[in-house]
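In: Just need the structure, nothing else, for what follows:
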Amino acid sequence: MATFLKKESTILSIAIVVALAAITSGPLEASVTLEAVPEQSTAPASFPSPASVPSNRIVRIDGSSSMDKVNEALKRGFEKQYPGAKVEITRRGSDLALQSLLAGKIDLAAIGRPLTPQEKAQGLVLVPVAREKIAIVVGPDSAFKGGLTFVQFAQMFRGQITNWSQVGGPSAAIRFIDRPDGSDTRRIFRATFSWWK
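Out: Below is the predicted model:
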């Protein structure tokens, strides 16, 4: 997961990301599993935190609901570090958040998907703040109790495997409950796994 900034962001916008880093050893650590950013990703930049911000300053964050716990921890930490400042959080999804960021309507876009080449070309910069895992789950009432390979799962998703008997389970139709096409989870699969496409 990442927060995105426009290159010309103010030091205050950058400070809110720094405020998150300052509190990750506290309450955030207990509620969100934070892992190191993958080696192939750009390492997070470090920014100096300002000594103060105006007491009436409002920092606006929009993005994916998958960033809720991170955003709430960021809000608590920033408002504690800068008394009188407020953080407003909305959850309109990654695409709308990035559009709002580019239009100057928000200060930070907190999204849980990679930045596209087109978005990078518009001046957005990645600041990694967390990484979470995606799980594929079989319902508790399913007669299938085995394991699946990534290839088998991809074949199921593409409609090449339609019955549990094709992967060693009982004869029963496979039903998917899936995220919408535009969701961050779906985009991560497409960007990460070549077999997903």
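In: CA atoms for contacts and neighbours, from now on please.
Out: Fine.
In: and the gap between the residue minimising distance to the centre of the chain and Lys86?
Out: In the chain, the C-alpha nearest the mean C-alpha coordinate belongs to Gly112, at 1.8 Å (CA atoms, centre = their mean). Here the criterion is CA to CA, to the nearest Å. By it, Gly112 lies 23 Å from Lys86.
In: Following up with a second sequence; could you model it the same way so I can compare the two?
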Amino acid sequence: MREHRQKAIALVVIILAVRGLASLGWHLYELSLNSSQVEISPTKLPLAAIDTSLPNPKVLTIDGSTTMVGLIQRLRNAYGELNPNIPTTYGQPDGRPNGSNKGLEALLNRSVVLAATARPLNPKEAEAGIQVVAIAHDTLAVVVGSDNPFKGGLSLGAATPDLPR
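Out: Below is the predicted model of the structure:
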């Protein structure tokens, strides 16, 4: 009975720790939005305000974030239903996304028409006129096992020295 109670307490502590870490992740994300790294923010305009006068591409090429694979797949499926004669790709050249940095580089050099990014634009990208449309917000939680040798002592300031205070 005592062992069952200890396991239940440990489970509650883990759940609370995950919740706390998720909140910390969200807080850090919110702080990053206020960072001076990027001069522009995602558009607040409705999607209907985006210029759609350009001709459709022969292939809708997308590259970028590896954390957005599921979301981009749903986007590709929906686009394919509306545009069945226009194939889509995600990841150049082999169908594997190359990450936010490479995706934005590919967008800048015009080898893709859309880039998925899990980070804000840097000043060079912003100056190039990339239009940002936020499609999701993400939270990160770090969970370690009870046998992990780390015993604490890491502060928010030490973990995030580059974030503004």
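In: hang on, the earlier thing: quick one: the residue nearest to the centre of structure 1 and Met67 touch, right?
Out: Yes. Here Gly112 of structure 1 reaches Met67: they are 6.8 Å apart, a contact under CA atoms under 8 Å.
In: for Ala2 of structure 1, what are its contacts?
Out: Taking CA atoms under 8 Å, 6 or more residues apart in numbering as the criterion, Ala2 of structure 1 is in contact with 110-113, 126-130.
In: out of these, who's nearest Gln40 of structure 1?
Out: The nearest member of the contacts of Ala2 of structure 1 to Gln40 of structure 1, counting by CA to CA, is Pro128 at 12.4 Å.
In: The closest one: neighbour count?
Out: Applying other CA atoms under 10 Å, we find 21 residues neighbouring Pro128 of structure 1.
In: Now Leu126 of structure 1. Nearest residue, chain neighbours left out?
Out: Nearest residue to Leu126 of structure 1 in three dimensions, chain neighbours excluded: Phe4, at 4.9 Å (CA to CA, 6 or more residues apart in numbering).
In: List the residues that contact the one you found.
Out: 98, 108-111, 124-127.
In: Run through the strands of structure 1 in chain order.
Out: 2-6, 58-63, 86-90, 108-111, 124-128 (DSSP state E).
In: what sits up against the longest one?
Out: Yep, that's strand 58-63 of structure 1 we're talking about. By CA under 8 Å, 6+ apart, strand 58-63 of structure 1 touches 13, 71, 85-98, 106-111.
In: So the residue nearest to the centre of structure 1 versus Thr149 of structure 1, what's the distance?
Out: 24 Å.
In: Same question for Pro114 of structure 1.
Out: Noted for Pro114 of structure 1: a distance of 24 Å to Thr149 of structure 1, by CA to CA.
In: And the two? Which one has more around it.
Out: Pro114 (15 against 9).
In: May I ask you to confirm that that one is in contact with Phe189?
Out: No. With contact defined as CA under 8 Å, Pro114 of structure 1 does not reach Phe189; the gap is 10.4 Å.
In: For the contacts of Ala2 of structure 1, pick the one with the most neighbours.
Out: Neighbour-wise, the contacts of Ala2 of structure 1 (other CA under 10 Å) top out at Ala110, 31 neighbours.
In: how about that one, what's its match in structure 2?
Out: Applying TM-score structural alignment, one finds that Ala110 of structure 1 aligns to Ala116 in structure 2.
In: gap between that match and Val12 of structure 2?
Out: Computed with CA to CA, the distance linking Ala116 of structure 2 and Val12 of structure 2 is 36 Å.
In: correct me, but Pro87 of structure 2 touches Gly80?
Out: Yes. With contacts counted by CA under 8 Å, Pro87 of structure 2 reaches Gly80, the gap being 7.1 Å.
In: so who does Lys102 of structure 2 touch?
Out: By CA under 8 Å, 6+ apart, the contact list for Lys102 of structure 2 reads 63-64.
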